[in-house]
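K.L.:
mind looking at a prediction? Sequence and model below.
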Amino acid sequence: MIKIGSAKIDTNVFLAPLAGCADLSYRLICREYGAGMAFYEMADVNSIIRAQGKNKDLFMLHPDDQPIAAQLLGADPDMMLEAAKRLLQDIKPAFLDINAACPVKKVLKKKAGAYLMSEPKGLYAIVEKLASNLDLPVTVKMRAGYLKVDLKKLSAMSKDLQKAGAAALFVHGRTQKQLYHGKVDYAAIKAVKDAVSIPVFGSGDVLSPELAKKMFDETGCDGVLVARGSMGKPWIFEQINEYLKTGTLP
């Protein structure tokens, strides 16, 4: 069991918020194969506020799709809060995550996603606004850096996120510049883990049970996010859980 703020979750191996992929059907398949915790797909706050018709598809409810978290993409603290309040009228997630990790250009142009790694004061403001006004834990999905990894700055940023009210940090071990290429920087994730007292999850190339264990061993993280590793092999969750317990594959 892992505790994120007031939320108690029975697993520390989560299905990541895969935009354009992890819809209800995908999540339910993964849950059949051992995914005990999942995220709704990433949601843009502008779409939620403008109610452009996509929200119901993104946040379809099912009794077997629990526990679950929601993730918001945005840059303005007030808009983030407004979107969160609207969203929480319809769903009851275990916690609410702020996306500071998406590296694609169309998101960066909005000064959202991984762009927030380059202007952390804006990210702190979002975290503080949501954490102080919502009655559920607020977390952050982040990158190891923007253009490069600076362990000292990353550690300081992590501490400031905790001070702002973050209940957990999900760290993709690559920079924005790397996108999804190159090696995962385990040292960066470890630096975050060593800097804070809240749960830290490692993300990036958790593609097999062996790599999941390596993530735990190299970083000391409290949990892992499985993203691309679940595509085409949803049973990876069963495999990871068994491998972590026994050292053998089911």
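P.N.:
Now that the structure is in, tell me what you want to look at.
K.L.:
drop to CA atoms for contacts and neighbour counts, all remaining ones
P.N.:
Will do.
K.L.:
could you pull out the helices for this structure?
P.N.:
24-32, 45-50, 55-58, 77-87, 105-108, 120-133, 151-164, 186-195, 209-219, 236-246 (DSSP state H).
K.L.:
outside of the fourth one, which residues touch it?
P.N.:
Helix 77-87 is contacted by residues 45-46, 48-49, 72-74, 125-126, 129-130, 133-134 when judged by CA atoms under 8 Å, 6 or more residues apart in numbering.
K.L.:
repeat for the fifth one
P.N.:
Contacts to helix 105-108, defined as CA under 8 Å, 6+ apart, come from residues 113-115.
K.L.:
can you give me the buried ones in that helix?
P.N.:
Buried residues in helix 105-108, counted by 16 or more other CA atoms under 10 Å: residue 107.
K.L.:
of the helices of the chain, which is nearest residue 16?
P.N.:
helix 24-32 (9.9 Å; CA to CA).
K.L.:
how far out from the middle of the chain is the closest one?
P.N.:
Computed by CA atoms, centre = their mean, to the nearest Å, the chain-centroid distance of helix 24-32 equals 18 Å.
K.L.:
residue 66 contacts residue 37, correct?
P.N.:
Yes. With contact defined as CA atoms under 8 Å, residue 66 counts as touching residue 37 (7.0 Å).
K.L.:
so what's the residue count around residue 62?
P.N.:
9 (other CA atoms under 10 Å).
K.L.:
this is the comparison structure:
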Amino acid sequence: MRIGELELRCGLMLAPMAGVSDLPFRLLCREQGAELAVTEMVSAKALHYKNKATEELLKSCEGDRPLAVQLFGSEPEICAEAAEALSERSAFALIDFNMGCPMPKIVNNGDGSKLMTKPELAAEIIAAMAKKSKKPVCVKMRAGF
């Protein structure tokens, strides 16, 4: 499988899981064969406002490669800014935009799977992110809202 310049041999990937996919867990999964891992969801708005706790979600090391960062938000300019900043970090091979999370605290803010009800906004966000990011941008979504 090829995503931009990232080539995966076996395609075994660790899906992002809130409260689970931290660095120690990702390293354990890599020992068991996970070729690509994804961080927990990271708020574009939290990055914008320089939330200190958010940096903990972004922790990585050399053994944690290739790594994707999962971003969520609903404001095109803020999501694009976050994608640009994250694409500058060597730890991340790609940026995964979350349009699949159904949790009320995410959906009630217009983020996650709520964006599936606003395809024009979703397209605007993804286009803005892709324009600013130096790394590939992909989208995680559900079959429906």
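P.N.:
Here it is on my side, so go on. Please read these numbers as outputs of a predicted model, since none were measured by experiment.
K.L.:
for residue 201 of the first structure, find the nearest of the helices of the first structure.
P.N.:
Taking the helices of the first structure one by one with CA to CA, helix 186-195 is closest: 8.2 Å.
K.L.:
tell me, the closest one lands on which residues of the second structure?
P.N.:
Across the second structure, nothing matches helix 186-195 of the first structure (TM-score structural alignment).
K.L.:
can you give me the buried ones in that helix?
P.N.:
Those would be 186, 188-195, for helix 186-195 of the first structure by 16+ other CA under 10 Å.
K.L.:
circling back to that earlier point, can you lay out the contacts of helix 77-87 of the first structure as a markdown table showing distance to residue 202 of the first structure and neighbour count?
P.N.:
Formatted as a markdown table, the contacts of helix 77-87 of the first structure follow (distance: CA to CA, whole Å; neighbours: other CA atoms under 10 Å):
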| residue | distance to residue 202 of the first structure | neighbour count |
| --- | --- | --- |
| 45 | 25 | 23 |
| 46 | 28 | 16 |
| 48 | 28 | 21 |
| 49 | 31 | 17 |
| 72 | 19 | 25 |
| 73 | 20 | 23 |
| 74 | 22 | 24 |
| 125 | 24 | 17 |
| 126 | 22 | 23 |
| 129 | 25 | 18 |
| 130 | 23 | 26 |
| 133 | 27 | 12 |
| 134 | 26 | 14 |
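K.L.:
returning to that earlier point: so can I have a markdown table of the contacts of helix 105-108 of the first structure showing distance to residue 3 of the first structure and neighbour count?
P.N.:
A markdown table is the format used below for the contacts of helix 105-108 of the first structure (distance: CA to CA, whole Å; neighbours: other CA under 10 Å):
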| residue | distance to residue 3 of the first structure | neighbour count |
| --- | --- | --- |
| 113 | 25 | 28 |
| 114 | 26 | 27 |
| 115 | 28 | 27 |
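K.L.:
quick one, the strand ranked longest in the second structure and helix 76-87 angle?
P.N.:
As assigned by DSSP state E, the longest strand anywhere in the second structure is strand 36-43. Inter-element angle recorded for strand 36-43 of the second structure and helix 76-87: 140 degrees (by axes from the mean of the first three to the mean of the last three CA atoms, to 10 degrees).
K.L.:
which residue, other than its chain neighbours, is closest to the residue most central in space within the second structure?
P.N.:
Nearest to the geometric centre of the second structure sits residue 70, at 1.2 Å (CA atoms, centre = their mean). Among residues not flanking residue 70 of the second structure along the chain, residue 96 sits closest, at 4.6 Å (CA to CA, 6 or more residues apart in numbering).
K.L.:
ok, residue 101 of the second structure next?
P.N.:
Distances taken as CA to CA, 6+ apart put residue 112 closest to residue 101 of the second structure, at 4.6 Å, once the chain neighbours are dropped.
K.L.:
my read: that neighbour touches residue 71, true?
P.N.:
No. Contact between residue 112 of the second structure and residue 71 fails when scored by CA under 8 Å: they sit 9.5 Å apart.
K.L.:
overlap in contacts, those two.
P.N.:
With CA under 8 Å, 6+ apart as the test, residue 112 of the second structure and residue 71 both reach residue 98.
K.L.:
before we move on, the earlier item: could I get the contacts of helix 105-108 of the first structure as CSV with distance to residue 170 of the first structure?
P.N.:
Shown next, in CSV, are those (distance: CA to CA, whole Å):
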residue, distance to residue 170 of the first structure
113, 13
114, 13
115, 16
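K.L.:
no further queries at this time; thank you.
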